[in-house]
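Asker: The following comprises the amino acid sequence and a computationally predicted model.
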Amino acid sequence: MRKNKSKRAIFLYIFDWVIKNIARLYILILILSLLYLSTNDVNIQKLPLIIIFSLLILKTFALFSLNWVNPPTSAFMLRVTNSFSDKSKKRIQYTWIKYDDISPFMPIVVILSEDYQFPNHSGFNWREILRAFQLNRSSHSLIGGSSISQQTVKNLFLYPSKTLFRKTMEAYLTLILEAVLSKKRILEIYLNIVQFSPDIFGVESASLHFFKKSAQSLTVEESCLLATVMPNPYIYEVHSPSHYMRERQELILSYLNKAISEQSLEHFLSSSHFSCVEEKWFARKIF
């Protein structure tokens, strides 16, 4: 059994590595193709191809620019803003915070609760996708298998409806996102744009609103509670956690306890970040 799991893990690692590098090769081919078409005589037959390649490259560079540019808004934020009536004075709450200024617990509980393969995959958690596919075949309720990278793309550029077009665009943009951004930057963007209530976006805004303090000071329990809301911020409420949310909070805490005891957090965090989480965790258990 262990040998089979080990072989499967190696296969998935190689597969993800190939997928990510194919995406990078695709970007290179796009650029070289546009250069080739542009350096030769441009005629009316080449014009559609030049336009298509130019748009695809522009989209790629727009995603690449996210390495330095913090998104001022997102598709989900615009959707919520447009849903407010003219009489309503309510506005979304959105405050950007640097990754290093967020409580060290928050990134790890999000990874453990939403996408434990995030540090290693190429944008798609194939195990969860397969699991969701199998469960959806035998159930009337739809279960998602989206990775953090896919959710980042969906929140930034797309819409929540589960259509074939949205899923296709999500897959394409996820491949490009993973090819041009680091895992840390993807997680930083996700934590800053993810929705915590109908009008609250980002971990800093959520922390200020619900706990009256910056996300830098979030405790592990508060981080876990916020993570329980993320799957459906229109149903779950931080101020009045349901029984399910409390159970989910305890489950995430158990995941974290196991990860720390097995020292598997090093797969998710830098050594300094890991030491900080470990130190705060043991201090919490003592006091």
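Answerer: Structure received. Please read all numbers here as calculations on a predicted model, not as lab measurements. Numbers count the residues shown, from 1 in each chain.
Asker: can we go C-alpha only for contacts and neighbour counts from here?
Answerer: OK.
Asker: All the helices of the chain, in order from the start?
Answerer: 2-39, 47-64, 75-83, 105-114, 126-137, 148-157, 164-180, 183-193, 203-211, 220-229, 243-261, 271-286 (DSSP state H).
Asker: Go through the ones you listed and name the closest to residue 93.
Answerer: Nearest to residue 93, of all the helices of the chain, is helix 203-211, at 6.0 Å by C-alpha to C-alpha.
Asker: Can you add mean neighbour count and distance to residue 235 and give the helices of the chain back as CSV?
Answerer: Output for the helices of the chain, formatted as CSV (neighbours: other C-alpha atoms under 10 Å; distance: least, C-alpha to C-alpha, whole Å):
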stretch, mean neighbour count, distance to residue 235
helix 2-39, 14, 34
helix 47-64, 15, 31
helix 75-83, 15, 15
helix 105-114, 22, 17
helix 126-137, 14, 21
helix 148-157, 22, 18
helix 164-180, 18, 23
helix 183-193, 21, 18
helix 203-211, 21, 16
helix 220-229, 23, 8
helix 243-261, 16, 11
helix 271-286, 14, 30
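Asker: okay, pairing it with this:
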Amino acid sequence: MNPQRPANTFRNAPPPTPRPKASNASTQRTQPLSRKPSSDQSSSRGLTRKWQQTRRFIRERPLLERIYWVVIKTFLWLFFGSMGYVVALKYVPVWVTPLIVSRWIDTFGTDESSHVYKKWRSYDSISKEAALAVVASEDQAFPTHWGFDFDEIQDAIKENQTRKRPRGASTISQQVAKNVFLWTGRSYLRKGLEVYFTALIELIWGKKRILEVYLNVAEMGSMTFGVEAASQRYYGHPAATLSRNEAARIAAVLPNPRLFLIKSPSNYIQRRTRQIARQMRYLGGQKYIRNL
């Protein structure tokens, strides 16, 4: 007789009692608390609301809306036009600058000759001693900075607190921006545009082109612009054959080329010429500007 099989307790077990559902109170406890908007979000919403109110205010006044769009279009034309002009001058010689025109106008009604001495030469056709001389005298940090020498600016601010005659701290890039694109004079608008054009030429032109333009447009004597014109007029030979001392003397008159003379230098210019030549040697010679 076969023994009786054991009962399958798993199959015959009563169904498990379902767990009670969570009450509303427990559900509310598990829900995350709503976060308050952060200060940044609140400020951004406030700015958006103010901008919408401003736009609505302008739209409700046709004349004001017309002026608004004229200003916007003028700004865009000037912005893209200036960028296009900067791009063009990266490849085209700079024959005329506002400074040249201003100096030419100043000769009207005076005994000074109105003839402008100017000859454009490419960077490769100019003695590297001339390029090194202007860097050594005007802007020794030129190969490394991005248009502005902030250390020199801070030093000039400190010195000008005690100096009777303020000392400038403009880099070669800033001087090119002023001479090529802007009018003569002093104003906050002009200074702001100088910063804008300096940043543009640093970004678009590069160091070699900036130095090339500077060597061709800088005033280096009475109605004399560019190192080629100065070399031909005062030394009788092209800028490609300038010696170190000749280049240093040209650079020595750059702070005030209408007062200081290359052909008959004063004791101050002779002393400054020796200082610049010494700085050119300390910088390591022409290799200092080889990789512009």
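Answerer: That came in fine, so what should we check first? Just so it is clear, the model here is predicted, and its values are computed rather than measured.
Asker: Quantify their similarity with the TM-score.
Answerer: The TM-score (TM-score structural alignment, normalised by the length of structure 1) is 0.74; 226 aligned residues with a C-alpha RMSD of 2.0 Å.
Asker: re earlier: redo the helices of structure 1 as a markdown table? Include distance to residue 236 of structure 1.
Answerer: Formatted as a markdown table, the helices of structure 1 follow (distance: least, C-alpha to C-alpha, whole Å):
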| stretch | distance to residue 236 of structure 1 |
| --- | --- |
| helix 2-39 | 33 |
| helix 47-64 | 31 |
| helix 75-83 | 17 |
| helix 105-114 | 15 |
| helix 126-137 | 22 |
| helix 148-157 | 18 |
| helix 164-180 | 25 |
| helix 183-193 | 17 |
| helix 203-211 | 13 |
| helix 220-229 | 5 |
| helix 243-261 | 8 |
| helix 271-286 | 26 |
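Asker: mind checking which of those helices is nearest residue 99 of structure 1?
Answerer: Here helix 183-193 is closest among the helices of structure 1 (C-alpha to C-alpha), at 5.3 Å.
Asker: and the angle from the closest one to helix 105-114?
Answerer: 90 degrees (axes from the mean of the first three to the mean of the last three C-alpha atoms, to 10 degrees).
Asker: Check which helices and strands helix 183-193 of structure 1 is in contact with.
Answerer: Helix 183-193 of structure 1 makes packing contacts with helix 148-157, helix 203-211 when contacts are defined by 3 or more C-alpha pairs under 8 Å, 6 or more residues apart in numbering; DSSP states H and E.
Asker: Span of stretch 253-261 of structure 2 from start to end?
Answerer: 7 Å (C-alpha to C-alpha, to the nearest Å).
Asker: returning to that earlier point: of the helices and strands packed on helix 183-193 of structure 1, which is nearest residue 227 of structure 1?
Answerer: So among those, helix 203-211 is nearest, using C-alpha to C-alpha, at 9.8 Å.
Asker: now the helices and strands packed on helix 183-193 of structure 1 as TSV including distance to residue 61 of structure 1?
Answerer: Formatted as TSV, these follow (distance: least, C-alpha to C-alpha, whole Å):
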stretch	distance to residue 61 of structure 1
helix 148-157	15
helix 203-211	27
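Asker: So for residue 255 of structure 1, which of those helices sits nearest?
Answerer: Using C-alpha to C-alpha, these put helix 148-157 closest to residue 255 of structure 1, at 17.6 Å.
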